[in-house]
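> Prediction below, plus the sequence it came from.
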Amino acid sequence: MHGLMQDRPLSLPMLMDGMEHRFSRKHVTTERLSGTVSASYGEVADRIRRLAGVLDHLGVPAGARVGTFGWNSQRHLELYMAVPCTGRVLHTINHRLFTEDIAHIVDDAADDVLFVDRSILDVVRPLLDTCPSVRHLIVMDDGSPAELPSGPRVHDYESLLAGARPVEAFEPVGERTAAALCYTSGTTGRPKGVLYDHRSIVLHAMTLLMADTFAISEDDTVMPVVPMFHVNAWGLPYAALMAGANLVMPGPVMSPDRLVRGMEEHRVTFAAAVATVWRGMLPHITDADLGSVRRLVSGGGALPESLSRAFQERTGLPLTSSWGMTETSPLVCSARIPSEDAHSLTGSDRVTALAAPGPPTMLCSLRLVAEDGSLAPRDGRHRGELQVAGPTIAAAYFGGAPHAAAFTEDGWLRTGDVATIDHHGVVRIVDRTKDLIKSGGEWISSVELENAIMAMPDVLEAAVIAVPDDKWGERPLACVVPLPDSGLTAQDVRRHLSGRVAKWWIPERVVMLDELPKTASGKFAKAALRQLLIAGSG
């Protein structure tokens, strides 16, 4: 027997009603190279309908991939809605990837149209002769002086919108229709495509509104510092539109001081970024008025407890952790204090708790699988590979990309992360399976070592990798970026670790570097670090 409720799909066109009516006076503000621009949601909705008309005029087929090379901006937000609302697939592309990876991604997705911010044109220009599927290039002028390409397939975004016929009513879009395509960062081989449907995006956005997740509401002014080309900016643009929250888009103006100034000027209440960005912003927040902020979220990698504590000391708010992957939409876990511990945990202990990923959202199921294939107990001590299942989790990769190692026979996603889960459901990431160090038959967590090192006041960044050892099999090697003029030595690092970690965890080798290589999404690139050290020792 079926229920007798209306059969309305969970699809993105449902967000248009709020933009055009209840929240029409709310605003999206964008920082451009030429200055700040702002538009109401009502005005943006009209432009979304015009952009939909542009896609029809250009003959973009249903289901076609529409590639975007864009910063966080109002125009990119318009693409976030117009493309999937018309049955096409939004394909956001990370322009910071290697050139060959970008070419592979555009070719693998068979993008029909590319939209590009003028300041990113130099990345896209070489693709025009190597990616035969691309029929049109639409340039969004963000004030950059970059030379414009010529030819009949090159168009100006604003000119197209000015001459477009708005789409008055979007055709019904099935909730399982493909809506967006994002590629993994390619840290373990070629980037692989993750194809989200309307249902997964809507459900994921709804979880960001929940009180025990991010609690985004109409009262908020949300600043997604995390790029819109990276896992849909963690779903924050869609969540803000759904709730009627104001949006502040940093655009190409990504220097740490300007980001802090934007948070202050626009009275931002919620912001999210990766830890490396927060670390860059830290020196600029001391004199800033961030009294409007209620929550600062870090993701995309481990959050050093020392960094969270530094924000607590300077702003009165700790950075709170989160965890997810491209394959998980991305949010799976959001840090919070369980109610049983709310009164017992005080200042320092609360920061420690909020620096862990936290419990999962209500739509995600988790399990830990031990080395022998059994399920590890949820006692906060036993560790295992973290596996995830739910309606916002990928079931396969786009285009038939190899995935045998990524999914279990019963359909769970293998995350590649080693974790513990306690009786409250709180997740703590111990390491990546490929980054664990096995020394003398015992495991050493590179993440825990890194956090211990980064607690030193004179350390800017630290990464720990495994190196071969004739006696123990593997030993940890610490790569440390000291603060300028600190005079930090390897002996200082080892002395600091004494008593903080097990004696046999302490690295014999500590290498001082000017900087650590990072992936396009801001994570430590340990594969590149290993190659760098091997080349340096050869």
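Structure received.
> make it CA atoms for all contacts and neighbour counts henceforth
Fine.
> so V253, which of the three states?
coil (DSSP: H, G, I helix; E, B strand; the rest coil).
> List the contacts of it.
V253 makes contact with E31, R32, L33, L259, according to C-alpha atoms under 8 Å, 6 or more residues apart in numbering.
> roughly how far apart are G63 and L195?
G63 is 12 Å from L195, where distance means C-alpha to C-alpha, to the nearest Å.
> Looking at those two, which one has more neighbours?
L195 (25 against 16; other C-alpha atoms under 10 Å).
> hang on, the earlier thing: which of the contacts of V253 sit farthest apart?
L33 and L259 (13.4 Å; C-alpha to C-alpha).
> between these two, which one's more packed in?
Using other C-alpha under 10 Å as the criterion, L33 and L259 rank with L259 on top: 23 against 13.
> next SSE after the helix or strand hosting that one?
Element membership for L259 (DSSP states H and E) is helix 256-265. Where DSSP H and E defines the elements, the next helix or strand beyond helix 256-265 is strand 270-274.
> Tell me, how many residues neighbour the residue lying closest to V44 once chain neighbours are set aside?
Setting aside the residues directly before and after it, V44 is nearest to E78 in space (C-alpha to C-alpha, 6 or more residues apart in numbering), at 6.9 Å. E78 sits with 19 neighbouring residues when counted by other C-alpha under 10 Å.
> Comparison target, given below:
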Amino acid sequence: MLGNMMDTQLLIIDLLRHARDRHPSQAVVSRRLEGDIHRSDYAQIWQRSSQLAHALDALAVKPGDCIATLAWNTHRHMELYYAVSGIGAILHTVNPRLFSEQIDYIINHAEDKIVFVDLPFVKLLEPLQDKLTSVKAFVVMTDRAHMPDTSLAQLYCFEELIEAQPTDYDWPRFDENTAAALCYTSGTTGNPKGVLYSHRAMVLHAQATASRELLDLDTHTVLMPMVAMYHAGAWGAPYAAPLAGCKLVLPGAGMDGASMSELINSEGVTVGLGVPTIWLTLHNHWADNDVSNTTLERVCVGGAASPLGMVKLYQERYGIYWQPIWGMTETGPLATSLPPTADVMALPMAERYRQQTSAGRAAFGVEMALFDADDQRVCHDGTATGELRVRGPWISSQYYRNDDLSAFPDGWLATGDIAVIDPNGTLRVVDRKKDVIKSGGEWISSLEIENIVSQHPSVNECSVIGARHEKWDERPVLIVVPNKNTSMTHEDVVAFLDGKIARWWTPDQTIFITGLPKTGTGKVLKNELREQYGNVLVS
């Protein structure tokens, strides 16, 4: 017997409709690529999204068509988030920091019909346009005064496209399982893989993201996503913020410390989203300029492990709670978090800091389990390790146009993370399967060593790799970017680690460099470090 409930569909456009109805005057602030600060609100975002939907119709965009964007965090990009999915087409956010061959590959693989592009990325597309066989037009996301001189053919100006269009639109209703958005993984090895999100998944993810279990957003929150809107949907911020009715601050391309600091101060930002390197960049700017007072209350940090040194630094110097989150492009992306609940804040500081270097606990809807090498479940006792697998309503079930289901065994997503889960459900990622160091048949966690070394006062950032060894197969090598005006030696590192890790985990060598190689989303490229330093222990 079925219940007697209405069968209404969960659609992305209704998140913005809710904001228009409940929070029409709530601010949306963005730093535009033209250099100015643009001020809008949810009512205006609704109107401009409606105008954009009419413009897409005029360009003959049909339901199911993929529409690409190469764009930063601005109000125009947010309008595309709603207009494209709202008419039943698929928003394909392309990471412009990928190699040109990868950009070419994913636009063709998705068969994108139109490409919307921000000013800095126009030159990037010019040498690719003849290879993009499905693309019929390019739209530069600016006004006529800032239109570039470019060889791109079938070229349109964003503001001219929408300026004469009506400010309301009869949004279609359709099945909530319809595809809404497409994002490709970073592709550090092989071609990037596409993750195709549905309307249902994104609406449920937005509800979870706004809830106290994940980002804890409300009308008093001033949210600034420092994770790019071209990567995993800016961790759901463009969807969750309208739902929660919070003020949204979009930093454009301003990912440097000075630009971040300026927006935080001028807009009263209280919650930021970003990878650890973003918050290291902000700290370095603040330290150079002797800043200690800020409106920022929380930084929600994912994409890489949270270094204990940064957790303590943000609390003790700035009074900011470092809130760990965990997820992947394939998980919506947010799955777990550790918000500052009463029980967490009541912990002794040492234990609280330790908890803040975990990945937190799963939100409702996300199921987690650990599996060993024999595909058997591992108990959640806080000690036993296994590969983390997840499933839930916003977890991918396969890659787009890809029949390889090896990453999706028995209805789970195999994450590639080696982890432990304690009896309270707290997840701690031990290492990536590809990064764990196998020394003499035993595992060494690169993340745990990095976590401890990050607390050394002379260390700005660090990474640990497994280098080839004639006797032990692999041994850990530490790579350090020192703080300005400091000096340290390998012997200093050994002394600092003494008593904090097993002696046989101690890195055999420390290499000092000026900067770590990173992906376009701020993750350290350990494969590049292994290529460069993987043989330093072999005579």
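Nice, I can see it. Everything numeric in this text was worked out from a predicted model, so none of it was measured.
> so what number do they get for TM-score?
Once superposed, the chains reach a TM-score of 0.95 (TM-score structural alignment, normalised by the length of structure 1), with 535 aligned residues with a C-alpha RMSD of 2.0 Å.
> still on that earlier bit, map the contacts of V253 of structure 1 onto structure 2 and name those still in contact.
Retained contacts for the contacts of V253 of structure 1 in structure 2, judged by both residues aligned by TM-score structural alignment, their matches' C-alpha atoms under 8 Å, are E31, L259.
> Redo the contacts of V253 of structure 1 as CSV? Include secondary structure and distance to L90 of structure 1.
As requested, those are exported to CSV (DSSP: H, G, I helix; E, B strand; the rest coil; distance: C-alpha to C-alpha, whole Å):
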residue, secondary structure, distance to L90 of structure 1
E31, strand, 23
R32, strand, 23
L33, coil, 25
L259, helix, 27
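> From R25 of structure 1, how far off is the nearest residue to N246 of structure 1 once chain neighbours are set aside?
If the residues on either side of it in the chain are set aside, N246 of structure 1 comes closest to T221, at 4.5 Å by C-alpha to C-alpha, 6+ apart. Here the criterion is C-alpha to C-alpha. By it, T221 of structure 1 lies 13 Å from R25 of structure 1.
> more neighbours, the two?
Set T221 of structure 1 next to R25 and count neighbours by other C-alpha under 10 Å: T221 wins out with 26 against 16.
> Does anything pack onto the longest helix belonging to structure 1? Which helices or strands?
Secondary structure of structure 1 per DSSP state H: the longest helix is helix 41-57. Counting contacts by 3 or more C-alpha pairs under 8 Å, 6 or more residues apart in numbering; DSSP states H and E, helix 41-57 of structure 1 packs against helix 15-20, helix 74-85, helix 157-162.
> That helix vs structure 2, mean deviation?
For helix 41-57 of structure 1, the mean deviation from structure 2 after alignment is 0.6 Å (mean C-alpha distance after the TM-score superposition for structure 1).
> average offset between the helix or strand following that helix and structure 2?
Following helix 41-57 of structure 1 in sequence order, the next helix or strand is strand 65-69 (DSSP H and E). When structure 2 is superposed, strand 65-69 of structure 1 averages 0.4 Å from its matched positions, counting by mean C-alpha distance after the TM-score superposition for structure 1.
> what residues does strand 65-69 of structure 1 touch?
76, 83, 88-95, 106, 109-117, 120, 124, 229.
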